[in-house]
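> Provided below are the primary sequence and the corresponding predicted coordinates.
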Amino acid sequence: MKKNVAIIMGGFSSEYEISLKSGNVVYEVLCDSNYTPYRVHIFKNKWVYVDTDNNEHPINKHDFSVTINSEKITFDCVFNAIHGAPGEDGYMQAYFELLNIPHTSCGMYQAALTFNKRDCLSTLKPYGIKTAESYYLNLGDHIDQDAIIDKVGLPCFVKANKAGSSFGVSKVHKKEELLKAIDVAFKEDNEIIIEAFLDGTEVSVGVIKFKGKVIVLPITEIVSDNDFFDYEAKYLGQSQEITPARLTPEQEHQVNTIAKKVYEILKMDGFSRSEYIFKNGEPHLLEMNTVPGITKESILPQQAVAAGISLEELFTNAIEEALK
């Protein structure tokens, strides 16, 4: 008998539309698999199973079940396709762990830690993981523009601390742009991180647990047509994503080793995709995503295909690893 898999998608953040696209790709692929997939939309005002006719059926939050025509349906596993809150920040992980329902993403603590850019980078620094020089601000703090520029220099990046898909991110070239960029970031989160600009080759590295082993997927080089790898570059085709990346064997070995080390230090499970920039010949970590985009055009699926792993293998392996 086929196992029931709930594919959760949507979420509470600006990334909900991307999440719906990712979730629907997973659904289409799993329809031809040995699992029975169910599309479940998670929003602040409703949790619903969406059937093939786009009818909505309320999810019982007490046990994460749904009743259809008097039949109660429970789920053997949850495939997490929610980018941002509450799928990538630990809340859904904690909920499913309390209900003892296996899920495809990392644990609650790992999700919360990696979603908080400042805390994640601070945790990894003692292990020798190189990062950009940074300055932290919380909503309501006094903003000393000269102190910020003295610490990180110009140009610099102003980022929402807990957001993805480049929402709330600005590149600041001159002091006059700084306050506006800070305001943009605070619209996404009440904490921000301001980082020095790293001028070098940018790469995206997928690390997954595949058939019981931690593997690093072929690396992708990011060449943005814009000033940086922003939303338009990521999702509207305004960038080149070159897989495998044009790295020397030494550079490839360096970033592979560090990406795997980070995955293992953090005791990760499931998918991860991290961004690095080479500065002075060494990779510097920007951030880690634990629910990366998984549309057919997204970076992680591109990397999996380059490694000889089909989308069906990628998704079903994630479910099988969770069910272990």
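Structure's in. What do you need?

> from here on, contacts and neighbour counts on C-alpha atoms
OK.

> can you give me the helices in the stretch 201-324 of the chain?
Applying DSSP state H, counting those that start in this stretch to the stretch 201-324 of the chain gives helices spanning 231-235, 249-265, 299-306, 311-323.

> Equivalent analysis for the stretch 1-150 of the chain, please.
With DSSP H, counting those that start in this stretch as the definition, the stretch 1-150 of the chain shows helices at residue ranges 16-30, 91-99, 108-115, 117-124, 145-152.

> Adding mean neighbour count, write those out as a markdown table.
Below are the helices of the stretch 1-150 of the chain laid out as a markdown table (neighbours: other Cα atoms under 10 Å):
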| stretch | mean neighbour count |
| --- | --- |
| helix 16-30 | 20 |
| helix 91-99 | 17 |
| helix 108-115 | 22 |
| helix 117-124 | 17 |
| helix 145-152 | 14 |
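
> right, and those helices - which one's nearest A85?
Nearest to A85 among the helices of the stretch 1-150 of the chain is helix 91-99; the distance by Cα to Cα comes to 7.7 Å.

> which other residues reach that closest one?
Helix 91-99 is contacted from outside by D63, A85, P86, G87, P102, H103, S105, C106, G107, M108, A111, A112, using Cα atoms under 8 Å, 6 or more residues apart in numbering.

> Buried by neighbour count, from those residues: which ones?
When these are checked for burial by 16 or more other Cα atoms under 10 Å, the buried set is A85, P86, G87, P102, H103, S105, C106, G107, M108, A111, A112.

> okay but the first one is in contact with S14, surely?
No. In this structure, A85 is not within contact of S14 by Cα atoms under 8 Å, at 9.2 Å.

> nearest residue to M108 other than its sequence neighbours?
In space, M108 comes closest to G90 once its chain neighbours are excluded; the distance is 4.3 Å by Cα to Cα, 6 or more residues apart in numbering.

> Structure two is appended below for comparative analysis:
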Amino acid sequence: MRNVAVIMGGYSSEYKISLTSGGVVCANLNTNKYNIFPVHILKEKWACVLDGKEYTIDKNDFSVTINETKITFDVVFNAIHGTPGEDGLMQAYFELLEIPHTSCDYYQAALTFNKRDLLSVLKPYGIKTAESFYLNLGDEINVDKILNKVGLPCFVKPNKSGSSFGISKVKTAAEFLPAIETAYKEDNEIIIESFLDGVEVSVGVISYKGKTRVLPMTEIVSENEFFDYEAKYLGKSNEITPARISEELRLKIEIVSKKAYEILKMKGFSRSEFIIVNNEPYMLEMNTVPGLTNESILPQQANEAGISLSELFENAIEEALK
């Protein structure tokens, strides 16, 4: 039997959601096939948590000693949203230790985690993106110049954070500087994007049985101004899978999503967000460790494709072990 470490938690505002995702993964893996070890990766400690007891992880080789027996892992299932699981740090660490893991490689993780760099890399391949402006902490802020470029309303977002933390929709020039303050609380880099008025769809692309597979798309209808934290996790949105779009448009988005996944040499799970304007998909971002709770979008899409949570998670482990 293979020893599987399911890593969860992380160092960002998303750690609670990640703990839920990790719990769902543990609950859906086949215990006749795998020995499952839930591992909490938190700023203050790395610990394997079994039956309410904590066993410290040895960071030298990512092992754990339980009842005087040293346990090493054949594979790691990554369920950490945000840093250090989605930005390349854990991926690089496991690569150095030669431990297979279910997420993409460290470069792809770092690139996709940085919205600005991701969109810059994909643009030359004809993948459309919103008009944008970038700021680093300490940069001079010329409000008129920025708003002339992106227009109003616009979105002010931390460049490297997930779950919509720190994002504001700005409708007037007066709201602009406070929105920048909010975004800087999450990150020292900011991306300001023009508002795209259209249908939002979320597209899961995964490596499934050795092939790139695009899952049925989800249309997101938020009760709030945009698909923010409340909409994502507190039920303030309708997620409609499959999305109510034409077959022609669905194929167009499928081609773009698959192209982005393959250009970037992605592995494992990914979930990309697009806004459709005048029948054209504009990419907003790509997540490489999307939510894996029962309510999360990617599991809903897998379910629609006839893939159960157990099949989805076991496939990820088997793909990693190849």
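Happy to help now that I have it. Since we're looking at a predicted model, the values are computed, not measured.

> on that earlier part again, show me the contacts for the residue nearest to M108 of the first structure.
If you count contacts by Cα under 8 Å, 6+ apart, G90 of the first structure has them with G107, M108, Y109, Q110, A111, A112.

> and it, what pairs with it in the second structure?
By TM-score structural alignment, G90 of the first structure lines up with G88 in the second structure.

> One more: I319 of the first structure?
Structural alignment (TM-score structural alignment) places I319 of the first structure against I317 in the second structure.

> Now its match: closest residue in space, sequence neighbours ignored.
Closest residue to I317 of the second structure in three dimensions, ignoring its sequence neighbours and counting by Cα to Cα, 6+ apart: T102, at 6.0 Å.

> So what's the residue count around that neighbour?
For T102 of the second structure, the neighbour count with other Cα atoms under 10 Å is 25.

> Contact partners for the residue mapped onto it from the first structure?
If you follow T102 of the second structure across to the first structure using TM-score structural alignment, you land on T104. Residues touching T104 of the first structure, when contacts are defined by Cα under 8 Å, 6+ apart, comprise C77, V78, F79, N80, D269, G270, A318, I319, E321, A322.

> 6 Å - rerun?
For T104 of the first structure, the contacting residues are F79, N80, G270, A318, I319, A322, taking Cα atoms under 6 Å, 6 or more residues apart in numbering as the criterion.

> ok so, going back, let's have the buried ones among the contacts of helix 91-99 of the first structure in CSV, adding distance to E297 of the first structure.
Compiled in CSV, those are given as follows (distance: Cα to Cα, whole Å):
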residue, distance to E297 of the first structure
A85, 22
P86, 24
G87, 21
P102, 27
H103, 24
S105, 20
C106, 23
G107, 26
M108, 28
A111, 24
A112, 27
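
> Now the two most distant members of these.
Every pair of those checked by Cα to Cα; the farthest is A85 and P102, at 19.0 Å.

> hang on, the earlier thing: can I get the helices of the stretch 1-150 of the first structure in TSV with distance to A196 of the first structure?
Rendered in TSV, the data for the helices of the stretch 1-150 of the first structure read as follows (distance: least, Cα to Cα, whole Å):
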stretch	distance to A196 of the first structure
helix 16-30	28
helix 91-99	31
helix 108-115	20
helix 117-124	14
helix 145-152	5
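
> quick one, which of those is nearest to G200 of the first structure?
helix 145-152 (16.4 Å).

> What span of the second structure is that closest one aligned with?
The alignment of helix 145-152 of the first structure onto the second structure (TM-score structural alignment) spans residues 143-150.

> Superposed on the first structure, what's the mean shift for the matching stretch?
Between stretch 143-150 of the second structure and its aligned stretch in the first structure, the superposed structures give an average distance of 0.6 Å (mean Cα distance after the TM-score superposition for the first structure).

> Sort out which residues of stretch 173-187 of the second structure are buried, please.
Neighbour-count burial for stretch 173-187 of the second structure, counted by 16+ other Cα under 10 Å, picks out F176, A179, I180, T182, A183, Y184, E186, D187.

> quick one: that stretch to chain centroid distance?
Stretch 173-187 of the second structure has its C-alpha centroid displaced from the chain centroid by 23 Å (Cα atoms, centre = their mean, to the nearest Å).

> try stretch 30-39 of the first structure
Relative to the mean C-alpha coordinate of its chain, stretch 30-39 of the first structure is positioned 23 Å out (Cα atoms, centre = their mean).

> among the helices of the stretch 1-150 of the first structure, which is nearest M9 of the first structure?
Taking Cα to Cα as the criterion, helix 16-30 is the member of those that comes nearest to M9 of the first structure, at 5.4 Å.

> ok, average deviation of that closest one from the second structure?
Per aligned residue, helix 16-30 of the first structure averages 0.5 Å (mean Cα distance after the TM-score superposition for the first structure).

> Please list the residues outside that helix that contact it.
Taking Cα under 6 Å, 6+ apart as the criterion, the residues outside helix 16-30 of the first structure that touch it are M9, G10, A81, I82, H83, I294, T295, E312.

> Tabulate those in CSV, adding columns for distance to E133 of the first structure and neighbour count.
Putting the contacts of helix 16-30 of the first structure into CSV (distance: Cα to Cα, whole Å; neighbours: other Cα atoms under 10 Å) gives the following:
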residue, distance to E133 of the first structure, neighbour count
M9, 34, 26
G10, 34, 28
A81, 32, 29
I82, 30, 31
H83, 27, 30
I294, 31, 24
T295, 33, 20
E312, 40, 16
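
> and of those residues, the nearest to K2 of the first structure?
E312 (15.7 Å).

> ok, for the equivalent of I258 of the first structure over in the second structure, nearest residue in space, not its chain neighbours?
With TM-score structural alignment defining the correspondence, I258 of the first structure maps onto V256 in the second structure. Of all residues not flanking V256 of the second structure in the chain, I127 sits nearest, at 7.0 Å (Cα to Cα, 6+ apart).
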